[in-house]
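In: below: sequence and its predicted model.
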Amino acid sequence: MELLDSWIASFASFVWGLPLLVLLIGGGLYLLILSKFLPFRYLGHAIQVLRGKYDDPNDPGQISHFQALATALSATVGMGNIAGVAVAISIGGPGAVFWMWVSAIVGMSTKFFTSTLAIMYRGKDSAGELQGGPMYFIREGLGVKWKPLAVMFSICGLIGAFPIFNVNQLTQAINDILLKPNGVDVGLGSNIIIALILVALTSVVILGGLKRIGKTASRLVPSMVVLYFVLVVIILVVNMNEVPKYFLMIFTDAFEANHMKGEAVFGGVLGALIIHGIRRGAFSNEAGIGTAPMAHGAAKTDEPVREGLVAMLGPAIDTLVVCTLTALAILVTGVWQTTEANGVSLTASAFNNAIPSIGSYLLLLCIAIFSISSLFSYSYYGTKCMSYLFGADKKHYYNYFYIASIVIGATTSLSMMINLIDGVFALMAIPTMTATIILAPKVVKEIKSYTSRLNSGN
């Protein structure tokens, strides 16, 4: 297992090199400039679309704008924001948060383009059902000769959609917050019991298909984001004197890299910090990876730009808001310097420090809801990839592999899980970003057409 762990870590480091960094951040900046900063100019309009002002039940698609965003957010607002930020700070220090922000701001434009394309170039699966996502906009937008890129995305998506990191961290949270403090021996047996409970809960929802996933996510996610927000505000109020110091440190440490642990990259620790922060940011908001366009591609709309505008709210919510809240909670309580804990255990230490006795239990409630809702969304992404590769009649088989992977996630190490998912996410980004950059001028044309219709009142 140690050899496998080392091999997967080397693979993740290799694929997350300078070329991918240029593709994700450089590509995102190119899209931002090309769109003349549209994601920020139309923020108010995006919120109106999300609230249902332009909904038409007769539009093609399966779920509403809000359900599409909730489904995408249920995959991203979760362990990437709670455990992922803790991993970022424990390795990179406060400065890692700044580079996560950079990833999110650029990611808003990337998500706008990828999700607009998911509606512009919807294709039909083998059952004749309308579908969206990178594999379809590659095939429909670029033509058959680009199909190998669509296949590459789908193969990597089969692995990337496995919930092993979420399950791993949820199991760790249950062990550290609930079982160990109450004198319960934890080990392989207890982990398998947790896994089997998760299997039962997940099966009920995912075997019901996308509409059940969308409805469940749209009910669970908003309430948990509000609860999590309230809890972190309490922590920040308790440690109010520390907030300005650490908020400033996020900016200063981003360029000094005083707390970066690990090997130097590009001749210095700053290079390592930038890559680390952007990796964790990409894991948090998945902009450019290509998962969210699969959810947004199922939205009921015939206006691609509208769905792109809704999608761009994702990185703002999950990275700029939720990740920042988690980061400040960890920093102001000082636990990032006083404990060796990593991942979700570090976040739990922060909550327990500021809200003794009940803080960690309330965090566990948020973690459980975020993680379980993530399980629903990722299963949908995996079945979409399976359907594209092997036909719609075979997609249900993916759920059985998916359910089995829950047991694997509950019984393996954090480092192996995070490196495996990091690695395949990187490989998914290559076809997604390549196709998006090539098709970007067509999106710009669609933007002009949409804004002129909007201004004329049509």
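Out: Perfect, thanks for sending it. Numbers count the residues shown, from 1 in each chain.
In: C-alpha only now, for contacts and for neighbours.
Out: OK.
In: over to stretch 339-359 now: how far is its first residue from its last?
Out: Taking Cα to Cα, to the nearest Å, stretch 339-359 runs 17 Å from one end to the other.
In: from the chain's centroid, how far away is that stretch?
Out: 22 Å (Cα atoms, centre = their mean, to the nearest Å).
In: for stretch 115-124, same thing?
Out: That offset, for stretch 115-124, works out to 20 Å (Cα atoms, centre = their mean).
In: now swap in stretch 86-96 and tell me
Out: 18 Å.
In: max-length helix in this structure?
Out: Secondary structure of the chain per DSSP state H: the longest helix is helix 414-456.
In: helices or strands up against that one?
Out: helix 2-15, helix 27-34, helix 95-120, helix 134-142, helix 147-160, helix 164-173, helix 269-285, helix 304-315 (3 or more Cα pairs under 8 Å, 6 or more residues apart in numbering; DSSP states H and E).
In: and Y54, which of these is closest to it?
Out: The closest of those to Y54 is helix 304-315. By Cα to Cα, the value is 8.9 Å.
In: let me know the next secondary structure element after the closest one.
Out: helix 324-332 (DSSP states H and E).
In: what is the orientation angle of that following helix with helix 95-120?
Out: Helix 324-332 and helix 95-120 meet at an angle of 170 degrees, taking axes from the mean of the first three to the mean of the last three Cα atoms, to 10 degrees as the criterion.
In: quick one: end-to-end distance for stretch 312-324.
Out: By Cα to Cα, the extent of stretch 312-324 from end to end equals 18 Å.
In: for stretch 293-307, same thing?
Out: Start-to-end span of stretch 293-307 (Cα to Cα) is 9 Å.
In: contacting residues around it?
Out: With contacts defined as Cα atoms under 8 Å, 6 or more residues apart in numbering, stretch 293-307 is touched by 46, 49, 55-65, 67-69, 71-72, 111-112, 114-120, 122, 130-134, 311, 381, 384, 446-447, 450.
In: let's bring in a second one:
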Amino acid sequence: MLETIESINNVVNNFIWGVPAMICIIGVGLVLSFRTRFLQIRKFPYAMKVTIGRMFRKKQAADGAMTPFQAVCTALAATVGTGNIAGVAGAIAIGGPGAVFWMWISALLGMCTKFSEVTLAVHFREKNDKGEFVGGPMYYIKNGLKKHWHWLAYLFAAFGVITVFGTGNATQVNTITTAIDSALFNYGIISKDSVSNINLVIGIVLAVLLALILLGGIKRIGQVTEKLVPFMALFYVVLALGVVILNINHVPAVFKEIVEGAFSPASVTGGVVGSFFMSMKKGVSRGIFSNEAGLGTGSIAHACADTRKPVKQGFFGIFEVFVDTIVICTLTALVILCSEVPITYGQAAGAELTISGFTATYGNWVSLFTAVAMCCFAFSTIIGWGLYGARCIEFLFGTKVNKPFMFVYSLVAIVGATLDLGLLWSIAETFNGLMAIPNLIAVFLLSGVVVKLVREHFDPEAREEA
């Protein structure tokens, strides 16, 4: 039975993340970039000024909303996760160092895609019967497109509800237990026989913590993410930069490998990865899996922001993709490649490859710190996706299902901690791709609205006419 499910999923996954996904993700990114005259490059200094400037501005959000900083932290909580550690390692192992180059390209275009998603989410959002701001792909499809497109909104919401239990919860909890087990086992604190009992305890503790945070609503989610996300991101960046600095003499050769491997993978991997398309596919898919540009999920958090300026909030989308992929994913790639740990190209790899890059440089003691980083990354992802799932199921069935959903979602942590989830990782990637399809269609159809909003934001005369 499991073999049948796995074979079916592999067929669907290869189709979704094959040529159709490349055309959709890169194509929509190019269309948006050309229509906004490459806003992500042209206005990049402005984007950094607007976003970083607003982060340090103390402001209380209105009832039913988050501050702009809390909104970006919640979105980053979901994006900066295990994909930055395990996903990058997997991309390099299967696609070679050249996959990192295609990750950069997907991020460059993804900045404009995510900017558009966030701008549309804030522009077309509405308030629910509890007085909370709600938005995202479901709402910009419903409020921005004609009725014959509304089925896309329900399709996105349905895929979202299914995806959050795998991508957002069970697989992340599994990463937490693996990291803790590995660290405790290395230090001789636990034996292999006691792992299952330890995992059950971890699952129960996580379920309780999640319930306390998620059932507290928008305000509590924002309060937790604004403290957790900056800490974990800075913590990981400092650790990774240390590896790069200690191996600085390898950096020029590594960048050469990345560029050469992007167009000629065989020359870098010794012929193991010979397909240019495989390198490109792994780079783009893992990049999207990490920064979520094209999925539309991050815009759900941004729609909660207490702001009246959609375009200004949209620049947080550029900032997010830059931090997630250009900074954190690149640092992970450099940790692996600069430390010169052995890589078995053509075979799947995960967080253990990244951790080996740290331990090869610092020694085994650093495994404890990498375990802490992975736990923070995974836990923040669970919180962010909990909000996404709640908004998706609310769109389908109303606010009455929010608390029961949050309760069930919290309990899934126990399942993720105690079961082998090898197949679920692959299924999660498939549903991520399925979510992207209705969202990308909507963003493409609403690209004219994005252009209009950008023009009005920067042109006082156009604003007055509007």
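Out: Okay, I see it. Since this is a predicted model, take the numbers as computed values, not measurements.
In: tell me how they score on TM after superposing.
Out: The TM-score (TM-score structural alignment, normalised by the length of the first structure) is 0.92; 454 aligned residues with a Cα RMSD of 2.6 Å.
In: coming back round to it: hmm, which of the contacts of stretch 293-307 of the first structure are the buried ones?
Out: Neighbour counting over the contacts of stretch 293-307 of the first structure (16 or more other Cα atoms under 10 Å) leaves 46, 49, 61-65, 67-69, 71-72, 111-112, 114-120, 122, 130-134, 311, 381, 384, 446-447, 450 as the buried ones.
In: before we move on, back to that, looking at the helices and strands packed on helix 414-456 of the first structure, which is nearest to R219 of the first structure?
Out: It is, among these and with distance given as Cα to Cα, helix 304-315, at 16.6 Å.
In: now the closest one: which residue numbers in the second structure?
Out: Counting by TM-score structural alignment, helix 304-315 of the first structure lines up with residues 310-321 of the second structure.
In: picking that back up, tell me which of the helices and strands packed on helix 414-456 of the first structure lies nearest to I250 of the first structure.
Out: That would be helix 95-120 among those, by Cα to Cα, at 4.7 Å.
In: now that closest one: which residue numbers in the second structure?
Out: The aligned range for helix 95-120 of the first structure is 98-123, by TM-score structural alignment.
In: mean distance, that stretch to its aligned residues in the first structure?
Out: With mean Cα distance after the TM-score superposition for the first structure, stretch 98-123 of the second structure departs from the first structure by a mean of 0.7 Å once superposed.
In: mind checking how far the residue most central in space within the second structure is from A65 of the second structure?
Out: Closest to where the C-alpha atoms of the second structure average out (Cα atoms, centre = their mean) is T79, at 2.6 Å. Counting by Cα to Cα, the separation of T79 of the second structure from A65 of the second structure is 20 Å.
In: might one say that Q172 of the second structure is in contact with T82?
Out: Yes - using Cα atoms under 8 Å, Q172 of the second structure is in contact with T82, at 7.2 Å.
In: which residues do those two both contact?
Out: By Cα under 8 Å, 6+ apart, the residues touching both Q172 of the second structure and T82 are A378.
In: show me what I369 of the first structure aligns to in the second structure.
Out: So, by TM-score structural alignment, I369 of the first structure is matched to C376.
In: over to K448 of the first structure?
Out: Match for K448 of the first structure (TM-score structural alignment): R455.
In: right, and its match touches E464 too?
Out: No - using Cα under 8 Å, R455 of the second structure is not in contact with E464, being 11.3 Å away.
In: what about those two, which has more around it?
Out: The neighbour comparison of R455 of the second structure against E464 (other Cα atoms under 10 Å) goes to R455, with 16 against 8.
In: distance check, that one against V161 of the second structure.
Out: Distance, R455 of the second structure to V161 of the second structure, by Cα to Cα: 35 Å.
In: cool, D459 of the second structure as well?
Out: Distance of D459 of the second structure to V161 of the second structure, computed by Cα to Cα: 40 Å.
In: who's more crowded, these two?
Out: Between D459 of the second structure and V161, counted using other Cα under 10 Å, the more crowded position is V161 (21 against 11).
In: just give me the match in the first structure for that one.
Out: Using TM-score structural alignment, V161 of the second structure sits opposite L158 in the first structure.
In: ok, that match to F401 of the first structure distance?
Out: Taken as Cα to Cα, the span from L158 of the first structure to F401 of the first structure is 10 Å.
In: and if you look at Y30 of the first structure?
Out: 38 Å.
In: so which of the two has more stuff around it?
Out: Y30 (18 against 14).
In: from T436 of the first structure, how far off is the more buried one?
Out: 11 Å.
In: same question for M416 of the first structure.
Out: Taking Cα to Cα, one finds M416 of the first structure at 30 Å from T436 of the first structure.
In: what does stretch 363-382 of the second structure contact?
Out: By Cα under 8 Å, 6+ apart, stretch 363-382 of the second structure touches 77-82, 85, 168-169, 172-173, 175-176, 179-180, 183, 225, 228-229, 232, 235-236, 355, 358-359.
In: between the strand or helix carrying the match of I369 of the first structure and helix 151-163, how many degrees?
Out: C376 of the second structure belongs to helix 367-397 when elements are defined using DSSP H and E. Put simply, helix 367-397 of the second structure runs at 140 degrees to helix 151-163, going by the same axes, to 10 degrees.
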